[in-house]
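Undergrad: what follows is a predicted protein model with its sequence.
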Amino acid sequence: MSIFFSDEAIASLIQEDVPYLDLTTYGLAIGKQLGEIEFSTRHPMTICATEEAARVLQYCGAEVHYQVESGTGCQEKQLILQASGTANALHSGWRVALNLMEYASGIASRTRALVDTVKTVNPAISIVTTRKCFPGTRAISIKAVLAGGGFFHRLGLSETVLIFNQHLIFLGGMVGLIERMNELRKKFPEQRICVEVETVADALMVAQSGVDLIQFDKISLSEIKPLVLKLKQQYPNLKLAAAGGITSENIKDYASSGVDILVTSSPYFGKPCDIAAKMTKTQ
């Protein structure tokens, strides 16, 4: 699985943890001794960011001998990454590599759990994640979501036209948006036009305007199910998404509502996975 990380991005991750030198290794005068490091799972997980962890270790001067591909479902005590080098190289890259894999694998594992849950209800439904990841971590967060079998809602504001209530404030409400729909279509002939709605009435009004996707935000399941049925009958090409507070506790219910897409931020929030790092002296 390939997500672009520049050499500068990898270097900045290391520099954040090792701005000048590893003072402890330097003070103990052990930096030139040779050793090996092995990372293994402490519990079942969907692994992620082994490629970036390997690049961190290589950048620090270690040689990587083995790594598991991101997106692999791993069992407890499974070896996922192995490298050798000087004590200075191993200690410089150890924690950065471990943090990357633990946090990314946490997101990937939570995504995988959601995907596996909804596929039992509706195999055709898509799980997509929002832009609500911690600032500065979008690339690794997106990689983790993909590793878990999910996809992204959109990568940034430049990618799609998605109209929220906050936009309607400057348009004179939903009526003002409908009046501009033809203009929007002409301006963006290749982009999908998506609108988020919070009421059934707004959903019906927007559907008539010819949008490509309607996103229900925090509309109750009891309202969504009959609304989806009605909209699908009248507008068979219209895509429908549900968003707002979708978690592992309620995602199965939302999956049964008939929508095409479930939009969630929940994979980003939770405990990192637990990965063991074992270092040994080889000479």
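TA: That came through, no problem.
Undergrad: from here on, just use CA atoms for contacts and neighbour counts.
TA: Noted.
Undergrad: burial count for D253?
TA: Burial of D253 is recorded as 14 neighbouring residues (other CA atoms under 10 Å).
Undergrad: look up how far D260 lies from it.
TA: With distances taken as CA to CA, to the nearest Å, D253 is found 13 Å from D260.
Undergrad: ditto for T137
TA: In terms of CA to CA, T137 sits 27 Å off from D260.
Undergrad: mind listing what's buried in stretch 197-208?
TA: Residues 197, 202-203, 206-207 are the ones in stretch 197-208 that count as buried (16 or more other CA atoms under 10 Å).
Undergrad: my error: substitute stretch 24-37 in the last question.
TA: Neighbour count says stretch 24-37 has 25, 31, 34-37 buried, by 16+ other CA under 10 Å.
Undergrad: next: stretch 83-101.
TA: For stretch 83-101, by 16+ other CA under 10 Å, it's 83-101.
Undergrad: one step back: just the buried residues of stretch 24-37 now: which is nearest A277?
TA: Among the buried residues of stretch 24-37, I37 lies closest to A277 (CA to CA), at 6.8 Å.
Undergrad: part of a strand, is the closest one?
TA: Yes - counting by DSSP: H, G, I helix; E, B strand; the rest coil, I37 is part of a strand.
Undergrad: hang on, it packs against K278?
TA: Yes - between I37 and K278 there is a contact at 5.5 Å, judged by CA atoms under 8 Å.
Undergrad: A147 - how many residues pack around it?
TA: Counted with other CA under 10 Å, A147 comes out at 27.
Undergrad: okay, and the residue lying closest to it once chain neighbours are set aside sits in which element?
TA: Excluding the flanking residues, the one nearest A147 by CA to CA, 6 or more residues apart in numbering is G71, at 4.0 Å. If you go by DSSP states H and E, G71 is not part of any helix or strand.
Undergrad: for comparison:
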Amino acid sequence: MTPLPDLILEPLVRAALIEDLGTYGDVTTRAVIPAGIRYTARLNARAAGRVSGMQIAALAFRLVDPALAVTTKVPDGAACAAGEVLMEIAGDAASILMGERVALNFAGRLSGIASQTADFVAETRGTRARITCTRKTTPGLRLVEKQAVLHGGGFNHRFSLSDAILIKDNHIAAAGGIAPALTAAKASASHMMRVEIEVDRLDQLAEVLEVGGADAVLLDNMETATLTEAVRMVAGRLITEASGNMALGRIAEVAATGVDYISVGALTHSARTLDLGLDF
């Protein structure tokens, strides 16, 4: 996968470094590390998983000190084993220490998302279903968390409210029903913008199919048997997306219903940080 330009990532990393360095910099390092001391540090995986955030970690070190030599050993999107060296950083010891926490925070968080995504994707093998994320992301970090989902083998849903028209239950209620909501969406959508609508009952799905105008249907909080019937009703006319209560243990049976996508908010809002460490 082609990396994002550093130009896009730099504001996020710069803000994190400024937050961590505070108003007076790293007072501990200045107090105890003599100037000019040089070291080679290794960023290690302390648990197995899927790697993400190496580009951001490298950028954190380079923003602190462009003279640091940063060598990525395991790229974003690759699997790693416990004890594997993911990155080496050589140069001024004080600079390495100043970038350490920000680099680890990003890499651990994003690798955790990628690792959890890979676990969900593994449950869909042999089916057409794709695992996709949602907008349930950490404020300000949506871009990199969604990139981590890609590193884990998943797919991205909307990045923002402006990407596509997604008519949910509250929109339907406020618009006066499925038919008026879809009619209004069809009237305002450009030829480049897709329309998806959420349903949680088969009679609602039947109305969507009758009214027309949707490109995709979000099948929300349905039992597995109901999902199977919904896919049969759609018969390939719309993209189908299953959502709601998509725990890891249920993914295989949902994927077997024939849905095109399974959206999982937990990929980003409940992923455990992958245990990483930096050692001199």
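TA: Noted; the coordinates are in hand. This is a predicted model, so every value here is computed, not measured.
Undergrad: TM-score for the pair, please.
TA: The TM-score (TM-score structural alignment, normalised by the length of structure 2) is 0.92; 272 aligned residues with a CA RMSD of 1.6 Å.
Undergrad: so what corresponds to M174 of structure 1 in structure 2?
TA: For M174 of structure 1, the aligned position in structure 2 is I178, judged by TM-score structural alignment.
Undergrad: for its match, the count of nearby residues, please.
TA: 22.
Undergrad: what do you get for A235 of structure 2?
TA: For A235 of structure 2, using other CA under 10 Å, the count is 11.
Undergrad: same check, this time on K168 of structure 2
TA: Applying other CA under 10 Å, I find that K168 of structure 2 has 16 neighbouring residues.
Undergrad: chain neighbours aside, what residue packs nearest to it?
TA: Using CA to CA, 6+ apart, the closest residue to K168 of structure 2 is E198 (5.0 Å).
Undergrad: how close does the longest helix along structure 2 sit to structure 1?
TA: When structure 2 is parsed with DSSP state H, its longest helix is helix 93-122. Its match in structure 1 and helix 93-122 of structure 2 itself, once the structures are fitted together, sit a mean 0.7 Å apart by mean CA distance after the TM-score superposition for structure 1.
Undergrad: which positions in structure 1 sit opposite that helix in the alignment?
TA: Counting by TM-score structural alignment, helix 93-122 of structure 2 sits on residues 87-116 of structure 1.
Undergrad: so between T137 and D260 of structure 1, which is more surrounded?
TA: Remark: of T137 of structure 1 and D260, D260 carries more neighbours, 18 against 10, as counted by other CA under 10 Å.
Undergrad: can you give me the distance of the more buried one to Y254 of structure 1?
TA: Counting by CA to CA - D260 of structure 1 and Y254 of structure 1 are separated by 10 Å.
Undergrad: sec struct for the aligned residue in structure 1 for T132 of structure 2, please.
TA: Using TM-score structural alignment, the equivalent of T132 of structure 2 in structure 1 is V128. Put simply, V128 of structure 1 is strand when judged by three-state DSSP.
Undergrad: the stretch 1-150 of structure 2: strands as residue ranges?
TA: 38-45, 49-50, 69-72, 79-80, 85-92, 130-132 (DSSP state E, counting those that start in this stretch).
Undergrad: redo those as a markdown table? Include distance to A60 of structure 2.
TA: As requested, the strands of the stretch 1-150 of structure 2 are exported to a markdown table (distance: least, CA to CA, whole Å):
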| stretch | distance to A60 of structure 2 |
| --- | --- |
| strand 38-45 | 13 |
| strand 49-50 | 20 |
| strand 69-72 | 10 |
| strand 79-80 | 21 |
| strand 85-92 | 11 |
| strand 130-132 | 28 |
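Undergrad: and of those, who's closest to R14 of structure 2?
TA: Comparing the strands of the stretch 1-150 of structure 2 by CA to CA, strand 69-72 comes nearest, at 17.3 Å.
Undergrad: ok, back up a step: mind checking the strands of the stretch 1-150 of structure 2 for the one nearest to A271 of structure 2?
TA: strand 49-50 (12.1 Å).
Undergrad: that closest one: average distance to aligned residues in structure 1?
TA: Looks like 0.6 Å for strand 49-50 of structure 2 (mean CA distance after the TM-score superposition for structure 1).
Undergrad: and that strand, which stretch of structure 1?
TA: With TM-score structural alignment as the criterion, strand 49-50 of structure 2 aligns to 45-46.
Undergrad: now stretch 147-155 of structure 2
TA: Against structure 1, stretch 147-155 of structure 2 falls on residues 143-151 (TM-score structural alignment).
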